[in-house]
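K.L.:
Have a look at this fold, sequence not included:
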């Protein structure tokens, strides 16, 4: 139940992370647009929608010039000239129509107030001054209008660049997220293939290791039918029970990973001498110390080490195979020596890889025994090595150390003895 809740929480965190990553391009695009457009707010947002125009200033200069012409026209009466002047004064005094007046006047010497004073004086000299001020103010308005157009242009250019930059950044982020998704998909696929390969390797090793006890079981069952005495029957029944126990130990489908891949040992202290002596036969000469060799090992896995090494040695030699157990430095050491053709240095470096085999022209095999021997030896804190023997053949040496990642078995646990 706790594991299910943990898995659900983990899955929720992963989904939230992926959702946030998917929203990242949108968030960065909005942020970039906000930062890039902020300096343009004055030109694009706070300005009148129709933009700024100098028409009012142009109209003022025309009204002042019209009054100057009226003063010089002898056909006009004094009253008619005053009407024209009043029109010019009305235009000057309608200050609301002159937008951004202070900003326009800051561009030069033209001044709306100066125009009004000159018109009020109503002299030839003051009129010339009013005309000069009106023309100057109109010129300043044209400069200001050009400045406003440049600002609008710069603002629009900045907005375009911001949009393009945001699009580029969003595109790159989208590409990176797509690449990340592809890499994650590929990693998931590789992990799935690795899991499948490990499962296949575990099944291959289990099949390889079940073959010997199954053969022994079939042979003992066949001999049991021909047993003449009670002692023979009991001996064969013991063989059958031992083979069945070995089959159960090596074919536990719930522990294939612990048995053959990431090896987990069931360790207890046993005497290795009886374990080694049980392999003595007409073709296997066993040499053991006269005193017990007590060491913490997984008895079933130690037995599989011996089975694989002796089986390989018997395959490649027609003579006797020598098996020696000793403890030169306090820790157990197993040596299996054959008198076969040996193997090259290159092949000795590869035989511990799965499906690599010795001289292939001699006998058939799967190439799984020695890799499993090394895996079990290293799980026991030791190792295995192969060296040429004096006089021909090979010597395979297995050392034992302190077992790692072990499960300590109870003192009454059964094992190969």
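P.N.:
On my side now, so go ahead. Treat the numbers as computed from the prediction; the structure is a model and nothing was measured.
K.L.:
CA only for contacts and neighbour counts going forward, please
P.N.:
Noted.
K.L.:
all helices for the stretch 51-200 of the chain, in order.
P.N.:
Ranges of helices in the stretch 51-200 of the chain, per DSSP state H, counting those that start in this stretch, are 55-72, 78-93, 101-105, 112-121, 124-224.
K.L.:
Quick one: those helices as a markdown table, columns for mean neighbour count too.
P.N.:
As requested, these are arranged in a markdown table below (neighbours: other CA atoms under 10 Å):
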| stretch | mean neighbour count |
| --- | --- |
| helix 55-72 | 20 |
| helix 78-93 | 17 |
| helix 101-105 | 16 |
| helix 112-121 | 18 |
| helix 124-224 | 16 |
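K.L.:
Skipping adjacent residues, who's closest to residue 406 in space?
P.N.:
Once flanking residues are discounted, residue 406 sits nearest to residue 265: 4.7 Å by CA to CA, 6 or more residues apart in numbering.
K.L.:
Which residue is the nearest non-sequential neighbour of residue 259?
P.N.:
Nearest one to residue 259, counting by CA to CA, 6+ apart, is residue 250 at 7.3 Å.
K.L.:
Residue 47: which of the helices of the stretch 51-200 of the chain is closest?
P.N.:
Proximity to residue 47 (CA to CA) singles out helix 124-224 among the helices of the stretch 51-200 of the chain, at 9.9 Å.
K.L.:
Next SSE downstream of that closest one?
P.N.:
Helices and strands here follow DSSP states H and E; after helix 124-224, the next one along the chain is helix 230-250.
K.L.:
Contacts made by that next one with the rest, please.
P.N.:
Contact partners of helix 230-250, identified using CA atoms under 8 Å, 6 or more residues apart in numbering, comprise 206, 209-210, 213-214, 216-217, 220-221, 223-224, 227, 259, 300.
K.L.:
Tell me the helices and strands packed up against the helix or strand where residue 372 lies.
P.N.:
Counting by DSSP H and E, the element that carries residue 372 is helix 369-379. Under the contact criterion of 3 or more CA pairs under 8 Å, 6 or more residues apart in numbering; DSSP states H and E, helix 369-379 touches helix 299-315, strand 383-388.
K.L.:
one more structure, for comparison:
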């Protein structure tokens, strides 16, 4: 079996196949872009370390400066730590709005005057509290962005899953339709072959009878007539053995209607067991004469097979409400209503006296429909089966 290839797919198929990935990528990009901007830009990303260290270092410096027991080295080291924290605060976005005041704080820290150090402590407290408020606001903003990103990722996964499921379901549906189409075609082919085999029996039987009669007679006129019968039945056999025409002959039937005298057509089936009733004169109707002859022969053959008595073929001319009607009536065991509803649409083993696959009636039904007629089965008056072929008015 040949494996599917991407080269065999059209541009539309490839786009539909890539649609879930494109949609997922677009949604994820839309989700991560705000978070990327909030977490990576230098002017918005900071951790608040300066807000945590500046005030304690300034307090330590002020206390060390006021401690009489502190040595000059301790005071100098404490001032250095406070100035280092101030240097970090000057580069922290949280203190960006207070840059001028930070410069003033640096000057106050370098002073040893008590009032300057007290003022430096107040400034450090004020700016640290402001920086902490800004830090909390920034953290709240980042949490909001992360929650939005979480929702977008969840939505992306959900939509991608639904879209992928829909595309997979669509592909499976197409595969199922293709499989059903293949099965339907195989069933049609089997039906066509079965119907062809069923229809081959009649010309074969006629050929055998004609050849037997030909051997037994020496009359030249009779021999010529038998030879014409053989030629005619051989032509029927040739037509039914053209395999490329089986579908058009037995499944998707197409008629080629021409004006035909139905009375003459009906008269051809008259025999020792088949009686014919028809109007005087012609009954002209536009039908495919070969197909209608096949319908009539199938119905008569079916009636002869399932009954021992005579078979009546009746032709009624067209009336004001409908076209002509053909009736084939036998006195056999008949069919139940359920059987009459099913034997016309599918091959069905008939539970009557003779065996068979029941292919003649479905074929007759199709051929009648192709010629604008409806074949129905009814219980015959007095028992038996009556097949009616009713033509609709144009």
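P.N.:
Yep, that arrived. Fair warning: this is a prediction, and the values are worked out from it, not measured in the lab.
K.L.:
Drop the TM-score for these two in here.
P.N.:
The TM-score (TM-score structural alignment, normalised by the length of structure 2) is 0.83; 387 aligned residues with a CA RMSD of 3.6 Å.
K.L.:
Let's have the helices and strands packed on helix 369-379 of structure 1 in a markdown table, adding distance to residue 402 of structure 1 and mean neighbour count.
P.N.:
Shown next, in a markdown table, are those (distance: least, CA to CA, whole Å; neighbours: other CA atoms under 10 Å):
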| stretch | distance to residue 402 of structure 1 | mean neighbour count |
| --- | --- | --- |
| helix 299-315 | 14 | 20 |
| strand 383-388 | 11 | 18 |
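K.L.:
Let me know which of the ones you listed is the nearest to residue 143 of structure 1.
P.N.:
Taking CA to CA, strand 383-388 is the member of these nearest to residue 143 of structure 1, at 91.5 Å.
K.L.:
next one: the helix or strand just after the closest one to chain centre, how far?
P.N.:
For strand 383-388 of structure 1, the following helix or strand on the C-terminal side (DSSP H and E) is strand 394-399. Its chain's C-alpha centre and that of strand 394-399 of structure 1 lie 42 Å apart, by CA atoms, centre = their mean, to the nearest Å.
K.L.:
Tell me the counterpart residues of the helix or strand just after strand 394-399 of structure 1 in structure 2, please.
P.N.:
Per DSSP H and E, the first helix or strand lying C-terminal to strand 394-399 of structure 1 is strand 406-408. Matched against structure 2 by TM-score structural alignment, strand 406-408 of structure 1 finds no partner residues.
K.L.:
I would like the residues contacting strand 406-408 of structure 1, please.
P.N.:
Residues outside strand 406-408 of structure 1 that contact it (CA under 8 Å, 6+ apart) are 264, 265, 266, 267, 268.
K.L.:
That one: which residues count as buried?
P.N.:
Buried residues in strand 406-408 of structure 1, counted by 16 or more other CA atoms under 10 Å: residue 406.
K.L.:
picking that back up, in CSV: the helices of the stretch 51-200 of structure 1, plus distance to residue 25 of structure 1.
P.N.:
Shown next, in CSV, are those (distance: least, CA to CA, whole Å):
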stretch, distance to residue 25 of structure 1
helix 55-72, 46
helix 78-93, 55
helix 101-105, 42
helix 112-121, 53
helix 124-224, 5
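K.L.:
which stretch among these comes nearest residue 276 of structure 1?
P.N.:
With CA to CA as the yardstick, what comes closest out of those is helix 124-224 (16.6 Å).
K.L.:
That closest one vs structure 2, mean deviation?
P.N.:
Average distance, helix 124-224 of structure 1 versus aligned residues of structure 2 after superposition (mean CA distance after the TM-score superposition for structure 1): 2.6 Å.
K.L.:
Next, the angle helix 112-121 makes with that helix.
P.N.:
Relative orientation of helix 124-224 of structure 1 versus helix 112-121 (axes from the mean of the first three to the mean of the last three CA atoms, to 10 degrees): 160 degrees.
K.L.:
hang on, the earlier thing: rebuild the contacts of strand 406-408 of structure 1 as TSV, extending it with distance to residue 294 of structure 1.
P.N.:
Output for those, formatted as TSV (distance: CA to CA, whole Å):
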residue	distance to residue 294 of structure 1
264	20
265	17
266	16
267	12
268	10
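K.L.:
so stretch 281-299 of structure 1 matches what in structure 2?
P.N.:
Stretch 281-299 of structure 1 corresponds to residues 271-289 in structure 2, going by TM-score structural alignment.
K.L.:
gap between the matching stretch and the chain center?
P.N.:
Centre-to-centre, stretch 271-289 of structure 2 and its host chain are 50 Å apart (CA atoms, centre = their mean).
K.L.:
cool, stretch 208-222 of structure 1 as well?
P.N.:
47 Å.
K.L.:
repeat for stretch 230-249 of structure 2
P.N.:
39 Å.
K.L.:
end to end, how far does that stretch reach?
P.N.:
This stretch, stretch 230-249 of structure 2, spans 22 Å end to end (CA to CA, to the nearest Å).
K.L.:
how about that stretch: buried residues?
P.N.:
Judged by neighbour count using 16+ other CA under 10 Å, the buried positions of stretch 230-249 of structure 2 are 230, 233, 234, 236, 237, 240, 246, 247, 249.
K.L.:
who's in contact with the residue nearest the centre of structure 2?
P.N.:
When CA atoms, centre = their mean is applied to structure 2, the residue found nearest the centroid is residue 173 (3.4 Å). Residue 173 of structure 2 makes contact with no residue under the criterion CA under 8 Å, 6+ apart.
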